[in-house]
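Student: I need the structure of the sequence given here:
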Amino acid sequence: MINVVENVNKYVFCYLFSFSLHSTAFFSPVFSAEWEAEVLANINALTGSCVVVPCRFRYPGGQKPSSRLSGLWHLHQKEENLNTKQYILAAEVSKVIDSFKDRTRLLGKLGDDNCTLEIDGVKDHDNGPFCFRIEIPDQDNFSFREGCVSIRSFDTPEKPKLTYKEKSYEGRPDTITCSVTHTCPSHMPVLTWSWPFDNEIIIHYNNHKPGIWEVQSILSFIPNARDDDSDITCTAKFHGGKSSESKMSLRVKRKMGFTLLFTSSV
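Tutor: Next comes the predicted model:
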């Protein structure tokens, strides 16, 4: 029987981003006199999967509710020109260029100064740079062209990393950890084990660093002598259908047997 326990306490979901103590403090004032945005300059993404781009911003004046703000994402322009701007995300779908329709969504809450973007079904030409634009009806609009993100796509998914002891001991509880990083926290990779015997699996979701997340699966088991030299495989299946795996061979040290001999003399 396999018992799976998910631990989401460490997982920071995609629209609750805080890049660092510095950035948290940077965006905390209720009143701002400048237009500023904080976006990762570069981020990697697996083709066919999705990528989440953390983004925060601030604007002049007091903070406003989401209902009074409109957030858009567009391809970078050297010079601002609304007539030639190519949008990849907009409330008006007709504004979005065909290659990005139905593939983008805003995960952040604009009223919380969060402009986090998701791009699904990543393609090898989704390079960018992509910039955020905020529009405030009856006030002002601004494109953050100095803080844009470029995407580097790759076709082969990362292999899971296995962490384990060189030797296990018969009858003594042991663990093997499988972990993989990714850029798609809204559609996390699924980790599975080939181990067929009784065990417990604990899963952790971690915010590894800005723009990179991690799924970790811990396999707990009690090794038996018959398990020696068994292959154990951890497979990571990513959103979009791609997968990768890593394998290790279990080494089990048998319990030592003792035989007591009693002799008697006449």
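
Student: contacts and neighbour counts: CA atoms only from here.
Tutor: Noted.

Student: Quickly find the element holding residue 141.
Tutor: strand 140-143 (DSSP states H and E).

Student: May I see the buried residues of whichever helix or strand comes after that strand?
Tutor: Using DSSP H and E, the helix or strand that follows strand 140-143 in sequence is strand 150-154. Counting neighbours by 16 or more other CA atoms under 10 Å, one finds that the buried residues in strand 150-154 are 150, 151, 152, 153.

Student: quick one: contacts of strand 150-154?
Tutor: The contact list for strand 150-154 (CA atoms under 8 Å, 6 or more residues apart in numbering) reads 41-47, 122-124, 126-130.

Student: what's the closest of these to residue 180?
Tutor: The shortest approach to residue 180 among those belongs to residue 46, at 12.9 Å (CA to CA).

Student: I have a second one here; can you model it like the first so I can compare?
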Amino acid sequence: MIGKLSLLLSLLQAVSGQWTLETPRTVTAQTGTCARIPCRCRYLPERDGEPRRGFWYWNGIIVYNSEDPLRTTPTFRNRSLLSRDLKSGDCSLLINRIGPGDGGSYRFRVEFDKPIQYGDSEEILLHVTDFTDRPLVFPGEMVAGEAVNINCIFNTSCNAELPTLTWINPPTGPVSNSNTQHKKIITLTSVLSLTASPEHHGQNLTCRVSYPTVWSEQTLTFSVQHKKFSIWKKLLISVGAIFSVIVAAVFSYMYIHLRKTKGTSETQDPAVSYSTSSASNKAQMGGGTEDTAWGFLELGNE
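Tutor: Predicted coordinates:
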């Protein structure tokens, strides 16, 4: 009877939105890397500080037990873990060294005591594919006699078992490695520093990313320029930029001048016509006035 009441209480809490387990329907992982199955728990506020147990099941078999990690299926032992503590509300499962046989149906359960309460997630289907990710290599401009940094970058979410970056047959030069994290993504960076020489031209440099069971790589072919060629190249680029600015300025000046000239001609035409007409009228009026004056003079003389 108590078990039925507890189950009914759990169902009522789930319906009311006070008890939820949020998980995706499907997850994809690559062979040899890690799989992260997201999970988020939301409990009643009054049970936030209480102890709880978490269990992950794979095809009905326990693959993670928060109370006793040894009570898991041997094939998942020491490979499965939670991304954070259950009290944080994060119940996500991490599985390292994923293999094709790890695909299938996963489900999470959380349990409380006194009173007994538990909640089950929806079924999550894990798909396992081949390993296809590769590192990215970014070369700097290689000029004979000048120092250059070559960067190799790889992104991963496997924070429990990070891969490694190595250079294959690199030229002599120091290598520095670093890791940075943004949310769930970890960026691995390896920087090879060297002084380029004509002997490097045409050689191959390979950056390899390695997990315990799989690896991939990216190859760069060196293209080394002579210093004089590089100087002329930079000079031509500078001259081209200056020439472009001059041409743009000339066209802008011509356009503005043309607009001003057109505007002036349109403004002056009516004025010229009016002035000519006014001058003619004034000449006619002036002529009539002058004749009248001469008529007065002649009458006076008579």
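
Student: Quick one: buried ones out of the contacts of strand 150-154 of the first structure?
Tutor: 43, 44, 45, 46, 47, 122, 123, 126, 127, 128, 129, 130.

Student: what residue of the second structure matches up with the first one?
Tutor: The equivalent of residue 43 of the first structure in the second structure is residue 27 (alignment by TM-score structural alignment).

Student: does its match sit in a helix, a strand or a coil?
Tutor: On the three-state scheme (DSSP: H, G, I helix; E, B strand; the rest coil), residue 27 of the second structure is labelled strand.

Student: That one against residue 37, yeah?
Tutor: Yes. Applying CA atoms under 8 Å, one finds residue 27 of the second structure in contact with residue 37, separated by 6.5 Å.

Student: three-state assignment of residue 241 of the second structure?
Tutor: Following three-state DSSP, the label given to residue 241 of the second structure is helix.

Student: can you give me the offset of stretch 93-113 of the second structure from its chain's centre?
Tutor: Chain-centre distance of stretch 93-113 of the second structure: 30 Å, with CA atoms, centre = their mean, to the nearest Å.

Student: Identify the residue range in the first structure corresponding to that stretch.
Tutor: Going by TM-score structural alignment, stretch 93-113 of the second structure sits over residues 117-137 in the first structure.

Student: what does residue 73 of the first structure align to in the second structure?
Tutor: Checking TM-score structural alignment: residue 73 of the first structure goes with residue 56.

Student: Quickly note the distance from the residue lying closest to that match once chain neighbours are set aside to residue 5 of the second structure.
Tutor: Of all residues beyond its chain neighbours, the one nearest residue 56 of the second structure is residue 108 (4.6 Å), with distances taken as CA to CA, 6 or more residues apart in numbering. From residue 108 of the second structure across to residue 5 of the second structure, the span is 22 Å (CA to CA, to the nearest Å).

Student: quick revisit: for residue 112 of the first structure, state which of the buried residues of strand 150-154 of the first structure is nearest.
Tutor: Using CA to CA, residue 150 comes nearest to residue 112 of the first structure of the buried residues of strand 150-154 of the first structure, at 24.0 Å.

Student: Out of the buried ones among the contacts of strand 150-154 of the first structure, flag the one nearest to residue 65 of the first structure.
Tutor: Closest to residue 65 of the first structure, out of all of these and judged by CA to CA, is residue 130, at 24.4 Å.

Student: For the nearest residue to the closest one once chain neighbours are set aside, give me its contacts.
Tutor: Nearest non-adjacent residue to residue 130 of the first structure, counting by CA to CA, 6+ apart: residue 75, 4.6 Å away. By CA under 8 Å, 6+ apart, the contact set of residue 75 of the first structure is 85, 86, 87, 88, 128, 129, 130, 131.

Student: Could you single out the nearest of these to residue 37 of the first structure?
Tutor: residue 131 (9.7 Å).

Student: who touches the closest one in this structure?
Tutor: 73, 74, 75, 76, 143, 144, 145, 147, 148, 149.

Student: hmm, which of these are common to the second structure?
Tutor: Retained in the second structure (both residues aligned by TM-score structural alignment, their matches' CA atoms under 8 Å) from the contacts of residue 131 of the first structure: 73, 74, 75, 143, 144, 145, 148, 149.

Student: could the residues you listed be laid out in JSON lines, adding distance to residue 101 of the first structure?
Tutor: Converted to JSON lines, those look like this (distance: CA to CA, whole Å):
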{"residue": "73", "distance to residue 101 of the first structure": "12"}
{"residue": "74", "distance to residue 101 of the first structure": "12"}
{"residue": "75", "distance to residue 101 of the first structure": "14"}
{"residue": "143", "distance to residue 101 of the first structure": "21"}
{"residue": "144", "distance to residue 101 of the first structure": "22"}
{"residue": "145", "distance to residue 101 of the first structure": "22"}
{"residue": "148", "distance to residue 101 of the first structure": "20"}
{"residue": "149", "distance to residue 101 of the first structure": "19"}
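
Student: Show me the two of those that sit farthest apart.
Tutor: 143 and 149 (13.2 Å).

Student: can you give me the end-to-end distance of stretch 113-126 of the second structure?
Tutor: Taking CA to CA, the first and last residues of stretch 113-126 of the second structure lie 31 Å apart.

Student: just stretch 21-35 of the second structure next, same as before
Tutor: For stretch 21-35 of the second structure, the first-to-last residue distance is 19 Å (CA to CA).

Student: Could you do stretch 177-195 of the first structure as well?
Tutor: 13 Å.

Student: and residue 181 of the second structure, what does it touch?
Tutor: Residue 181 of the second structure makes contact with residue 187, according to CA under 8 Å, 6+ apart.

Student: Now for the residue nearest to residue 56 of the second structure, how many residues are close by?
Tutor: For residue 108 of the second structure, the count of nearby residues is 23 (other CA atoms under 10 Å).

Student: Shouldn't it be within a helix?
Tutor: No. Counting by three-state DSSP, residue 108 of the second structure is not found in a helix; it is strand.

Student: picking up where we left off before, strands - which of the contacts of residue 75 of the first structure land there?
Tutor: 87, 88, 130, 131 (DSSP state E).

Student: re the thing from before, quick check: the match of residue 43 of the first structure vs residue 150 of the second structure, distance?
Tutor: Using CA to CA, residue 27 of the second structure is found at 34 Å from residue 150 of the second structure.

Student: what do you get for residue 253 of the second structure?
Tutor: 46 Å.

Student: When the two are compared, which one has more neighbours?
Tutor: Taking neighbours as other CA under 10 Å, residue 253 of the second structure and residue 150 compare with residue 150 leading, 18 against 12.

Student: ok, back up a step: ok, the kept ones among the contacts of residue 131 of the first structure vs residue 181 of the first structure, which is closest?
Tutor: Closest approach between those and residue 181 of the first structure, by CA to CA: residue 149, at 19.6 Å.
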